[in-house]
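Q: Predicted model and sequence below, questions to follow.
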Amino acid sequence: MRFAAAIVLAGALAAMVTAARAQDIRPSGFQLPPLAAVTAQTPAKELFGRVTRPSEGPDRSIGFYSNGCLAGGVALPLTGPTWQVMRPGRNRFYGRRKLVTFVERFSRRVASQTSWAGLLIGDMSQPRGGPMLGGHASHQIGLDVDVWLRQMPAQVISMAQRETIMSTVVVSDDKLDVNGYWTPDTLQVIKAAASDPEVERVLVNPAIKKAVCRQARGDRSWLQKVRPNRGHDYHMHVRLGCSPGESSCRPQRDVTPGEGCGRELDYWFTDAVLNPRPAPQPTKPLPPFTVGKMPGACAAVLNAP
């Protein structure tokens, strides 16, 4: 197999810290070591994580959001009039053309309808999608994007600062509700994402979903797309659906009807969920997830020019 050079991550300068968590910061100068050998048992994440360019040809999603790859990926420009890509050294700013177009359209809407100058964009997909070395189970087919819940500043952030600057955690320490960093504009940003016709789901922390349910006024139909999920306290995960007629892309089940503000939301605030007990015995490690376990076309995508 052919692989491109390792990704180099840069970083300097700490900025506004709203929680004592790393948010996936890597040390300055971090570099992926080369693989000594590639076998049928080499984890797929080790291979896809080292590819630095998209494959040639038209863009296509292959497989499922958590088991698939991306052909013909397109890079989101690192800086636009109403968006800036964070953690650029991770090289996870690729997606389908329609995802790039969505980010551009969505960020313009946020800038025109709120006090935010624009959006800070987190991970999308790797150049050829596939599993990542860390941070996500999904984001594999070019249809997912993380959007930070911290407004973009009016000035352009330097590339070095983008590697270490923190997002804003908007969930209280007890995980029961939002905190003082939550604002009416935060609500409007989530609403703008969920109201876009191409968006299939917006994943947020259960405490954020609770606040959205409590504060939404007028037309509440968009609440159906806002789904509670673990984590997601400093960003929202926006997911587009498969393109109509694209048989290579496996869609998710339809979103559950209704606002999702009743008993199904209460579940997330039970003691068993908020304070899960450790397993009585250590979990047996799973066997490596290899390219052979992915859709057949992904091996070709990995080796394509």
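A: Looks like it arrived, so ask away.

Q: alpha carbons only for contacts and neighbour counts from here, please
A: Fine.

Q: what's in contact with stretch 95-113?
A: 59-61, 70, 72-76, 82-83, 94, 116-119, 124-127, 129, 141-145, 188-189, 192-193, 196, 198, 240 (CA atoms under 8 Å, 6 or more residues apart in numbering).

Q: cool, and stretch 225-232?
A: Applying CA under 8 Å, 6+ apart, the contact partners of stretch 225-232 are 194, 200-206, 208-209, 255, 260, 265, 268.

Q: The same query, at a cut-off of 6 Å, please.
A: If you take CA atoms under 6 Å, 6 or more residues apart in numbering as the criterion, stretch 225-232 is touched by Ala194, Arg201, Val202, Leu203, Val204, Asn205, Pro206, Lys209.

Q: also this one, for the comparison:
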Amino acid sequence: MPAHLPLSRLKTSLAAALALATLASPLAAEERPARELFGAQRLPAKMVTSPYGSYARGCIAGAVAIPTDGPTWQAMRLSRNRRWGHPAMIALIERFSQDARSKIGWPGLLLGDISQPRGGPMLNGHASHQVGLDADIWFTPMPDHRMSAAEREALPFTSMLDKSKFLTVDPRRWTETRARLVMMAASYPEVERVFVNPAIKKKLCETWRGDRSALGKVRPIYGHDEHFHIRIKCPEGAAGCKPQAKVPPGDGCDASLAWWFTKEPWAKPKPKKDAKPVKPHFVTLSDLPKACSAVLASDSPASEAEATYRGNGGTSTALAFSAGADDAGLAAGMAMDAAVGLPAIVPIPIPRPIQ
């Protein structure tokens, strides 16, 4: 492997190589960590587009890739191969990027992780982002030039927090335009949640003077001081998609936010006396919706270009895969999922996910 590769790209390449090696092992696919199986996929399942399962335990058939570059966005960390999603998510990103430039003067979006080609658990970095309905957006604006692949791997994150203080926004970095960017993201009807650091949520509660009807969608969570995380609803007609509980009424500037500024969320769990070590459990294919087996086994399109989104002013003209032989197995998997029920998962990001 070339010695000049950036560290982040080197780590991703090694992880992918490990996943490919695991696929060749004699261990049954159902017993391997699902993150290795899905992390090894380079192209989506050539099937009718549909998410299966929940945001934190599922997969997606027929995902499309957002182009690495658009007039108002650039995708980052390309070696991770996580710019895949449901066409509704990709269309929203395009529309949001255009609105952000034309309405608030944001130069353009830098896109973090969306999902893997077939969704599913990731080799590193996230608990969610599994069904193509989540997307990370950097707080760093798009630069005035088209970045090289190397620049996209190496550009550092910029935290919006004053790290010398507890949960405090840095006034030198946090701006009114960034506040407007977050609130614009939350304003779209299809957006269910926008995850930010608790300090950023508190700052919005204290300073936002515009329409506060979407403020309740802005949810505090660990990390998320260098980027924010957009989550959209299960698309209409996506029977296999398990929705998250609705956001509570109100603006969220209440006791639920105050809790983040107590010791409880940050306290280390107290070890139980005489507790035996617990063997880590890795999610396997059998833990996912049955339809995900068909998604994983499906044929791929001929190339990435064939499965790349072709939007036009927010109107999706993304490739829609035709129903075929693969969908017979998918239908059987969906029937089994309906019979046994999908697992009850709380779909929230893990603390400080890697971008």
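A: On my side now, so go ahead. A quick note: this is a predicted structure, and the numbers were derived from the prediction, not measured.

Q: care to give me the TM-score?
A: The TM-score (TM-score structural alignment, normalised by the length of structure 1) is 0.89; 286 aligned residues with a CA RMSD of 2.0 Å.

Q: and the two most separated of the contacts of stretch 225-232 of structure 1?
A: Distance extremes for the contacts of stretch 225-232 of structure 1: the farthest pair is Ala194 and Pro206 at 15.8 Å, using CA to CA.

Q: Neighbour count: the two, which is higher?
A: Pro206 (27 against 23; other CA atoms under 10 Å).

Q: which residues touch the more buried one?
A: Pro206 of structure 1 touches Pro228, counting by CA under 6 Å, 6+ apart.

Q: what do we get in structure 2 for it?
A: Matched to structure 2 by TM-score structural alignment, Pro206 of structure 1 sits across from Pro198.

Q: want to try a markdown table for the contacts of stretch 225-232 of structure 1, with distance to Ala304 of structure 1 as columns?
A: Shown next, in a markdown table, are the contacts of stretch 225-232 of structure 1 (distance: CA to CA, whole Å):
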| residue | distance to Ala304 of structure 1 |
| --- | --- |
| Ala194 | 35 |
| Arg201 | 31 |
| Val202 | 32 |
| Leu203 | 33 |
| Val204 | 35 |
| Asn205 | 38 |
| Pro206 | 41 |
| Lys209 | 41 |
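
Q: which residues in the stretch 51-200 of structure 2 form helices?
A: Residue ranges of the helices in the stretch 51-200 of structure 2, as given by DSSP state H, counting those that start in this stretch, are 87-104, 149-154, 176-187, 198-207.

Q: For the first one, grab the matching residue range in structure 1.
A: Applying TM-score structural alignment, one finds that helix 87-104 of structure 2 aligns to the residue range 97-114 of structure 1.

Q: follow-up on the earlier one: gap between the match of Pro206 of structure 1 and Val191 of structure 2?
A: Taking CA to CA, to the nearest Å as the measure, Pro198 of structure 2 falls 19 Å from Val191 of structure 2.

Q: distance of the residue nearest the centre of structure 1 from Thr186 of structure 1?
A: Central residue of structure 1 (CA atoms, centre = their mean): Asp146, 3.4 Å from the mean position. Distance of Asp146 of structure 1 to Thr186 of structure 1, computed by CA to CA: 15 Å.

Q: For structure 2, which segments count as strands?
A: 50-54, 57-61, 64-65, 69-70, 73-75, 84-85, 109-111, 134-138, 191-196, 218-220, 227-232, 311-312, 315-316 (DSSP state E).
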